[in-house]
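J.: how does the following fold in three dimensions:
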Amino acid sequence: MKPKISLKARALRYLSMREHSRLELRRKLLSYVEETDDIDSILNWLEQSQFLSSERFSDSLVHRRSSRFGNHRILAELQSHQLHEEDVNRVRQVLIGTEASRAIDVLHKKFPVAPIDQTEKLKQSRFLQQRGFSGRAIQEALRAGRLEDEALS
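T.: Have a look, this model is predicted:
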């Protein structure tokens, strides 16, 4: 029979795999809580010991998502984790400067050929909208040159 893992050990195991928000870690641990466990005190200890950090979590999430998604989608996901407004604002400032270049990369990866008509242009625009890019970033991405354009010049 395997020895029972404590709630603190289980939390540390989750955190060793990747960063978690406090809300996400709490949700994962709730099914393992017993009568003698105080989940809030464990989460507080993890934060005080710097094992659980909302700043590291937000940076990690941005790193994982920024190559595929726009600011709206990333910020919505951060807000769903109930992070502090300061963390969300910090991330927002970082993302604003890179959104257009990320939109260009995402668009050109999916659609290496420039749109030939209005229907294709709308299709590419909707693709970026669904990924959470702003209108400004979408316009810049649609105006940017494609691989075959650069090969012709």
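
J.: only C-alpha atoms from now on, for both contacts and neighbour counts.
T.: OK.

J.: what is the end-to-end distance of stretch 124-135?
T.: 12 Å (CA to CA, to the nearest Å).

J.: ok, and for it, which residues are buried?
T.: Neighbour counts over stretch 124-135 (16 or more other CA atoms under 10 Å) mark Gln124, Ser125, Phe127, Leu128, Gln129, Arg131, Gly132, Phe133, Ser134 as buried.

J.: for Gln50, see how far away Leu23 is.
T.: Counting by CA to CA, the gap from Leu23 to Gln50 is 16 Å.

J.: those two: which is more packed in?
T.: Legend: neighbour count by other CA atoms under 10 Å for Leu23 and Gln50, higher for Leu23 (14 against 11).

J.: helices of the chain, start to end?
T.: 7-17, 22-30, 39-48, 54-65, 71-80, 85-96, 99-110, 118-130, 135-143, 147-152 (DSSP state H).

J.: one more to put side by side:
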Amino acid sequence: MAAPGRLSLKARALKLLAQREHSRTELRRKLLPHAVAFCEAQQTAANDAAALTGGASTASAETPHQCLDKLLDWLEAHRYLSEERFVESRVHARASRFGNMRIKLELAQHGLAVNADTAAQLKASELERARALWQRRFGGPAEDAAGRAKQMRFLAGRGFSGETIRRVVSGAGEDDCG
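T.: As a prediction, the model looks like this:
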């Protein structure tokens, strides 16, 4: 049982998931320090109870990692934690500002990948997303080579492909975009 004013591990997880979608890896990283404290408190309480009754502690010594894995499994089983929802929300949040490579890299850091349909949609919209971002940032073509290089570095840093960057900065394919 948690001390008054302190959230249990499950309550912390649900509070984090209520704020936004999390990947299993991200939620694990955020909860691990609390899991260590939670499991230590559980073990201490079990030892204290055993000392009061004069018997040996019957509580199994669960490691924080085991404790956390059980909780994450429970969250997934009850659909509070969903990799599909996380991927969908992350793609939706990032698509207007980043290219396909950046989105895929960010998901890979969470141990996830986009499905084939989402990858196809991202690929199909990359040129128009890059052009919209370029237009918001720069407003128009650069005056000189240094300006074009700056625009290209900006788009490359955002994870757009080389072909997309070339087409946006050179103005090629403007009639493709609509």
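
J.: can you give me the TM-score here?
T.: Once superposed, the chains reach a TM-score of 0.85 (TM-score structural alignment, normalised by the length of the first structure), with 144 aligned residues with a CA RMSD of 2.0 Å.

J.: tell me the one of the buried residues of stretch 124-135 of the first structure nearest Val88 of the first structure?
T.: Gly132 (15.9 Å; CA to CA).

J.: which residues touch the residue mapped onto the closest one from the second structure?
T.: With TM-score structural alignment as the criterion, Gly132 of the first structure lines up with Gly159 in the second structure. Gly159 of the second structure makes contact with Phe98, Gly99, Asn100, Met101, Arg102, Ile103 under the criterion CA atoms under 8 Å, 6 or more residues apart in numbering.

J.: trace the fifth one over to the first structure, please.
T.: Okay, so that is Arg102 of the second structure. In the first structure, Arg102 of the second structure lands on Arg73 (TM-score structural alignment).

J.: now for that match, how many residues are close by?
T.: Count around Arg73 of the first structure with other CA under 10 Å applied: 19.

J.: so how far is Arg131 of the first structure from it?
T.: 7 Å.

J.: and if you look at Lys123 of the first structure?
T.: 13 Å.

J.: same deal with Ser16 of the first structure?
T.: Distance from Ser16 of the first structure to Arg131 of the first structure, by CA to CA: 29 Å.

J.: next: Arg13 of the first structure.
T.: 31 Å.

J.: Val91 of the first structure now?
T.: Counting by CA to CA - Val91 of the first structure and Arg131 of the first structure are separated by 17 Å.

J.: what does Leu7 of the first structure align to in the second structure?
T.: Looks like Leu7 of the first structure aligns to Leu9 there (TM-score structural alignment).

J.: tell me, how many neighbours does that match end up with?
T.: 20.

J.: quick one: contacts for it?
T.: Contacts of Leu9 of the second structure by CA under 8 Å, 6+ apart are Leu31, His34, Ala35, Phe38.

J.: hmm, which of these are common to the first structure?
T.: Retained in the first structure by both residues aligned by TM-score structural alignment, their matches' CA atoms under 8 Å are the following of the contacts of Leu9 of the second structure: Leu31, His34, Ala35.

J.: which non-adjacent residue is nearest the last one?
T.: I take that to be Ala35 of the second structure. Pro64 (5.3 Å; CA to CA, 6 or more residues apart in numbering).

J.: wait, the one you found sits on Gln43?
T.: No. With contact defined as CA atoms under 8 Å, Pro64 of the second structure does not count as touching Gln43 (10.8 Å).

J.: nearest to Met1 of the first structure, of the helices of the first structure?
T.: The nearest among the helices of the first structure, by CA to CA, is helix 7-17 at 17.6 Å.
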